[in-house]
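K.L.:
Model the following, please.
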Amino acid sequence: MFYRLPSSVRRRIVRIIVPKYLVGAVTIIRDAEAAEPGRILLLRQPPGRSWGLPAGLLKRREEPAVGAARELQEESGVAIDPDDLTAAVPNAIVHSKGWVDTVFTGSVPASTTPLIVDGGEVLEARWWPLDGLPTLTPNTALLLGIYGIGPLASEASR
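P.N.:
Just a heads-up that it's a prediction; the model follows:
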């Protein structure tokens, strides 16, 4: 019976019934010049007690890689072409609080890539060695753990 309804009515019914998710884009950016174990770019945002990854919500109808590149540049000053970002595996992380993060990886040479922050949304951007990460936000620690990085990396593999 549902499929006999006009498509506009079906779409309205689905939008009412199906839960809505916010969709964000996250980038894990490595220093292309760093020796093993490597370094990643982290941001300290207000209130400034711990560090996280460049991330933000996608704009309406924005392609995830485009949104990831946009947020990276807005928050850290790092400009990267969306085509130079690689979809992480897994690419989408569904959070229990009602949002979905699409995750991308990339690399830039830290020595020639200036980090620029606005002091409002982002207090500080810095390259951190993978074997010496600072205190991470809970969401960042969980997300990095999925990709085998950080203090929760061993828990994610269980």
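K.L.:
CA atoms for contacts and neighbours, from now on please.
P.N.:
Fine.
K.L.:
next one: stretch 14-24 to chain centre, how far?
P.N.:
Here stretch 14-24 shows a centroid-to-chain-centroid distance of 20 Å under the convention C-alpha atoms, centre = their mean, to the nearest Å.
K.L.:
what does that stretch rub up against?
P.N.:
With contact meaning C-alpha atoms under 8 Å, 6 or more residues apart in numbering, stretch 14-24 is reached by Ala55, Gly56, Leu57, Leu58, Pro64, Gly98, Trp99, Val100, Asp101, Thr102.
K.L.:
I have a second one here; can you model it like the first so I can compare?
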Amino acid sequence: MAASPRPAALRALRLTAFRAFYRLPLRWRRRLVRMGTAHYIVGAVTIVRAADGRSPGRILLLRQPPGPGWSLPGGLLNRGERPVVGAARELAEETGIRVDPADLRPGVPNAIVHSSGRWVDMVFEASVPADQPFTVDEAEVHEAAWHPLDALPRLTGPTARLLAHYGIGPLAGRPEDD
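P.N.:
Down below sits the predicted model:
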């Protein structure tokens, strides 16, 4: 049985397209690739645990505009900023808690891809004294408070999904519920 001429024609067309693409200047090739690929925003988030020995443990949550739910300290990385530095910066900006980037531990998993929102969170963990006072940035944060792991308040959807990867919150054990 003879092969269909169509696949051969498609192969020839594909080969011609790739040859033309690789003749373009590198700058143009990069632009074309960027236009045709998914774009993700990268942020850094910190799960801050109270170092007070209480059982169950407590984590620091923020109530931020515009929604009614609680979330974790974090934000977008600056261009060229290392994720651990961005996580420490965002924690200090939003809560006044200063942690040396070297004292932040990478979460396991360290990167959470939110495919529906097209962003990636680099997750870090820290333990700080529970009696450390908060200085919230009132433009970004309405309130910061410690919450027991077994009695968390209403979380934002992305926060609940992120914490599920660490066995925390209402979606624990179901992190894929995007």
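K.L.:
TM-score them against each other, please.
P.N.:
Taking TM-score structural alignment, normalised by the length of structure 1 as the basis, the two superposed chains have a TM-score of 0.90; 157 aligned residues with a C-alpha RMSD of 1.9 Å.
K.L.:
just to revisit the earlier point, out of the contacts of stretch 14-24 of structure 1, which are buried?
P.N.:
Among the contacts of stretch 14-24 of structure 1, the ones that count as buried by 16 or more other C-alpha atoms under 10 Å are Ala55, Gly56, Leu57, Leu58, Pro64, Val100, Asp101, Thr102.
K.L.:
ok, of the residues you listed, which one's closest to Arg126 of structure 1?
P.N.:
Nearest to Arg126 of structure 1 out of those is Ala55 (C-alpha to C-alpha; 14.9 Å).
K.L.:
so what corresponds to the closest one in structure 2?
P.N.:
Ala55 of structure 1 maps onto Gly74 in structure 2, with residues paired by TM-score structural alignment.
K.L.:
now Pro114 of structure 1
P.N.:
Counting by TM-score structural alignment, Pro114 of structure 1 lines up with Pro133 in structure 2.
K.L.:
can you count the residues close to that match?
P.N.:
Close neighbours of Pro133 of structure 2, defined as other C-alpha atoms under 10 Å, add up to 11.
K.L.:
For Leu104 of structure 2, see how far away it is.
P.N.:
For Pro133 of structure 2, the distance to Leu104 of structure 2 (C-alpha to C-alpha, to the nearest Å) stands at 19 Å.
K.L.:
ditto for Gly157 of structure 2
P.N.:
For Gly157 of structure 2, the distance to Leu104 of structure 2 (C-alpha to C-alpha) stands at 24 Å.
K.L.:
Then His165 of structure 2?
P.N.:
In terms of C-alpha to C-alpha, His165 of structure 2 sits 18 Å off from Leu104 of structure 2.
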